[in-house]
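Asks: okay, sequence plus prediction incoming.
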Amino acid sequence: MENYPFEMFAGSLVSSKVSHPLPYSIGDLFCLPNDLTVTHGLTDQIIGQQITSTPYKFNMHKSIKCKLICKRKYTQEQKELLYYLIDNHYKIRYYTDSLPAYVDVSTTEGVSQNIYGVDIGFREPPNIPHNLTANAHYISTHLNITVHLFKDFALGINYIMGISLIPISQPNPPPCTFDYPDSIENTTEFFWTYSINFDYVDEKPNDRWKLTVANSFTHSIKWAFIINVIIGVFLASLLFYIFFLQYIRQQSATASTVTGWKALRNDVFRPPSHPLIWSAFIAHGIHLVLVILSVIIPCVLHITSPANPSLLVNIGIWSYLVLSIAEGYLMQYIYASTGANTKKFTILKGSLYAHLSTFALFVLLDCTLTGKPMSTAFITVNKFFLIFIGCLISIFNGAIGSILCMVFHRFKGIADCSAFPREIKPQPFFSEEIKDLLVGFAIFLPLIPVFDLVVKLMWVPYAIWRLWIAILGSITASLLTASCLSMLTTYIRLTKEDYNWWWPSLKAPLMSSLFMFMRSLSPIMTKMDSTFIVPTISMIARSFLASLIFGISVSAVSGIASLFFVVYAFVNRQAPA
């Protein structure tokens, strides 16, 4: 372990002003090792980055005062690219031992704050006496690297607990005298160097993530998380105690006879149009929610992190495959609850619809992220073949879940629907659509406090370090809010003797994904650079996919919440005497 070499890896260059990441090797600006490795896997394309090896290497306990890694002479074209990167505040994200390196930007008032990513350089502001040229560009050519260790004396092992960086702009080769640097405009030759230091910390190996994310959970995010949770709990409690119980009492009073109660119940549970698609939509949405939680919760508990994207994607893939059994079980259960025929294996069609649509989304997303047209994107046949095999495995697991549901449950449907339904009162044209839009906007409102932060994940993946808990709280609040409002709209429909509630219970939450997508377009368009059209289209595609997954997930939870509410109101109660 003492002589084990460690290597720093660099992620994509990320900007806080423009919406597209750039590769570390762009323009041959930075030093590259002789044994260069660049990842091009599906994981990196999904999260919008690539990992590149760098010449920054070290051995445990072997400090380096100043080591030269390369010497660069930049052409005027390369300088123009450096000006662009510096003016747009591009950063380089470094990783070591599955941990992102951070820069401590603590203030003089004692407020500690870590940021992830090293500024490529800076532009000297005017009227500041730094002995530097005003409005000139300076590049950070030296990295002062501090490796934070924990010593396990029982095992004699050193654990890397964190990596902190200090970028310095200095003009000299080793031994690095750190004089005032020359600007890029006045220099053509640059020396890239680095130094290595070690220190010990008290955090245990189980808390290695806490050192990295320390003081990065900002005050505003804490309040956004608290506000979201309060809104969700308040709406859930208010709607349950007021509207639901009031509706039960009202129906009990109006149904004066057992015959009238049964007729009302049969009308309420008349099967929806296309019950198979409705069941598949609900089950697949619940499936996506569980997969998302299976990825987020390990990050909240600091079991893993975005610094290990391959592990996160593997968790998501295996969760998707395993939970396909539960999806098939739930799909069969809901399909039978609608009163549809369950003797034949028609439920397999629903599983086929759901997983093939997911396969198509992955194919389109990959083609969009790679920036290749559909005709040339299929060069990577192996990747699509693996996705297709995963789709087939999911369909097979869904069939197993459906069979298990049919074995352990014998369904007769919730109610025997009467031959002639009650007459449904005609609704004004577009009235329901306008209501659904308003309800969808109401569902979107609880997301606003943290949405501006969450949407940065479209082009600032390292920001997710300080957002996991806020994202989990936002998802919880949005699911609670959507479920309550969906049950409320179902309640309003039933009081108006409109028994077509199955599909409308999904419409309003699904509208919230439209608002989410429109909101995500605002920062993308404002930070769009016309010289990078393809990366911008990729960002829009990822925003659309995230909004679509959000809409499907929230709609599915809302739909099953409305189903349970109606079942509780009309089935799990005794008929009035």
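Replies: Done, it's in. Residues are numbered from 1 along each chain as shown.

Asks: C-alpha from now on. contacts and neighbour counts both.
Replies: OK.

Asks: count the neighbours of Phe58 for me.
Replies: 20 (other Cα atoms under 10 Å).

Asks: before we go on, here's another structure to hold up against the first:
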Amino acid sequence: MISYVLSLLLLCSIGSAFYLPGVAPNDYIVGDSIPVLVNSLTPSGDYDLKSLIAYDYYHPNFDFCQPEDGPKQVSESLGSILFGDRIFTAPYKLKLLENQECVLLCAKTYSPKPSRFINRRIREHYVMNMIVDGLPVARVHKNSATGEEFYSSGFALGEIHDGTPYLNNHLNFEIEYHVTKSGKYRIVGVSVYPASKQSTVDDLGNPDCSSTVLISLDSDSATEVVYTYSVSWKESATPWATRWDKYLEVEDSKIHWFSIVNSSAIVVFLLGMVGVVLLRTLHKDISHYNELDLDSGSQEETGWKLVYGDVFRPPSHPLLLSVMLGSGAQLLLMGTTVIVFALMGLLSPSNRGSLPTVMLLVFALYAFFSGYVSARAYQIFQGENWKLVVILAPTLVPSCVFSVFVMLNFFLISKGSSGAVPFGTMVLIVFIWFLISVPLSCAGSYCGLKAKAYEAPVRVNQIPRQIPTQPTYLLLVPSILCAGILPFGSIFVELYFILSSLWMHKYYYMFGFLFLCFGILIATCAAVSILFVYFLLCAENYNWQWRSFMFSGGTAIYILIHSLIFWVTRASGFNFASAVLYFGYSFILAGLVFLLTGFVGFSASFIFVDRIYRAIKID
């Protein structure tokens, strides 16, 4: 029954639920001007990734044509800015149902330096990004399995033939429109077919686009380039509400379903093992132990029962573990909330930057739970420096992430990238951090410290018990590697699509699959941590707190390995700045996953340990 409900939710997420947030359609009449906007130039995802640096459309080296009154920047959301969008007005003049052929945009002369810059960007497969009526201008592809056409955002800056780069200086726009019942017109599709032409302009200013000779920028001398465009209109039966469907075509849906089936099998296997441990082994142990005469001294204490006097001993570095648990709880709640919102269609791709904006704001609002969990954990660990936990809960992890982010931003600034976050946006992030996140975290810490003290089911011995020699598979590194591979195995296929969308500047919207994978990840982390903690206690090792965190947190190690493999197989010719950006952001991602999965593993293990020691009778 649950699988049917989840399947229904998945179908809902793929349907027309994207337009819930109030994105209103624009109605036009014949002759109305259609606004055209330009966005940053980004590396293409259709080839091997050669760069991570995005550039403003009006970067001086590109020297593209500008509007008569100069380009004006369009206001953007916080998330849109963080993800590198830099949107400006464009010089293209489109009028509804007005076909245009070979319209002169402008003529430019490129000296050797910008020519070499543009040629390099062509070799790195950069694409130009434009927006018409809220829709990305796209290139058309065909689904290899179904033969259906779908759109891929952006179009090539140029093309390469026999090793020579050629600049696309002519654009053929094909705009699809839909006629409403009221007789108004709505834009439902915008595709472009770029071309390289050695066009000319006569004395009267009339361009000639009939040339079939490609234009290449000379790296040693000046090159004249004439920019032109054509526009054609095509009526479509596609209603406005489903105009994004072609942009969100799923090419590999079978792979996603295979991933879900594979992950489900891992979860069933792990839950089966945990079930055997809990329902058979542990149940028999506890029943047999409690049936013995406590006064006769005949208790047969072995394995995990031998360490009952040390199992609740506070861990080393309790402050650090408490703060990491709080941050992990905050990330878990944020991830769950955002995925549910996206699944319900509340984060529309037509509302640019809505997803990262909501993530940032929800993360700040959930700082209350970070403070509460950190303080509560520190109280359980019998920590005494409560002021320090109040200070570090909202500052330690965010300051580490923010420091790395600022360092990477300097690399973007040094390369003149549009992806560099402006100073004003940085100030806004700090404002959200200190005026929203920090006060909420302090309030949560206060509630956590005032909560009723935790009472352990058994007393802690004054003298720590000696830990015997551990088997190889329970040593620190082998155990973390063995435990971490199982949660990673449940998500690695979906992780590949997420990283591909992130690095290749594609839309990711398959939140139904993501919702299922996220739930499977949580279940796998809980199960694997419980299992390995049980093995650890059976080996008479009572230092389970940090281990339980790192067992499931070991997933982050494999995410780093996956990122390295992705870089080796899909990236080529990275310059130093792009390599630093790639691995810097990969480390941030792995660190956040480590905190989230570590919190899940510790929480499940804590409940498990508490329950089994409450179930036995200790004299």
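Replies: Cool, got the structure. Quick caveat, the model's predicted, so the values are computed rather than measured.

Asks: what's the TM-score for these two chains?
Replies: Here the TM-score for the pair of chains, by TM-score structural alignment, normalised by the length of structure 1, is 0.82; 555 aligned residues with a Cα RMSD of 3.9 Å.

Asks: walking through the stretch 201-350 of structure 1, point out its helices one by one.
Replies: Remark: helices assigned in the stretch 201-350 of structure 1 by DSSP state H, counting those that start in this stretch are 208-213, 219-239, 245-254, 258-268, 275-300, 309-337, 347-370.

Asks: same list, those, but as a markdown table with mean neighbour count please.
Replies: Below are the helices of the stretch 201-350 of structure 1 laid out as a markdown table (neighbours: other Cα atoms under 10 Å):
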| stretch | mean neighbour count |
| --- | --- |
| helix 208-213 | 19 |
| helix 219-239 | 17 |
| helix 245-254 | 14 |
| helix 258-268 | 18 |
| helix 275-300 | 21 |
| helix 309-337 | 21 |
| helix 347-370 | 19 |
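
Asks: for Tyr83 of structure 1, find the nearest of these.
Replies: Across these, Tyr83 of structure 1 has its closest neighbour in helix 347-370 (26.3 Å, Cα to Cα).

Asks: hmm, back to that, what's the closest of the helices of the stretch 201-350 of structure 1 to Leu99 of structure 1?
Replies: Here helix 208-213 is closest among the helices of the stretch 201-350 of structure 1 (Cα to Cα), at 7.7 Å.

Asks: can you give me the first-to-last residue distance of stretch 69-87 of structure 2?
Replies: 16 Å (Cα to Cα, to the nearest Å).

Asks: tabulate the helices of the stretch 201-350 of structure 1 (CSV), appending distance to Phe122 of structure 1.
Replies: As requested, the helices of the stretch 201-350 of structure 1 are exported to CSV (distance: least, Cα to Cα, whole Å):
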stretch, distance to Phe122 of structure 1
helix 208-213, 25
helix 219-239, 27
helix 245-254, 62
helix 258-268, 66
helix 275-300, 33
helix 309-337, 30
helix 347-370, 30
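
Asks: out of these, which is closest to Ile168 of structure 1?
Replies: Using Cα to Cα, the nearest of the helices of the stretch 201-350 of structure 1 to Ile168 of structure 1 is helix 208-213, at 21.3 Å.

Asks: about what we covered before: nearest to Gly398 of structure 1, out of the helices of the stretch 201-350 of structure 1?
Replies: Of these, nearest to Gly398 of structure 1 by Cα to Cα is helix 309-337, at 3.9 Å.

Asks: what packs against the closest one?
Replies: helix 42-47, helix 275-300, helix 347-370, helix 381-408 (3 or more Cα pairs under 8 Å, 6 or more residues apart in numbering; DSSP states H and E).

Asks: now render those helices as JSON lines, adding distance to Ser538 of structure 1.
Replies: What follows is these, written out as JSON lines (distance: least, Cα to Cα, whole Å):
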{"stretch": "helix 42-47", "distance to Ser538 of structure 1": "10"}
{"stretch": "helix 275-300", "distance to Ser538 of structure 1": "21"}
{"stretch": "helix 347-370", "distance to Ser538 of structure 1": "5"}
{"stretch": "helix 381-408", "distance to Ser538 of structure 1": "19"}
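
Asks: which stretches of the stretch 1-150 of structure 1 form helices?
Replies: Taking DSSP H, counting those that start in this stretch as the criterion, the stretch 1-150 of structure 1 carries its helices at 42-47, 76-87.

Asks: perfect, that will be all.
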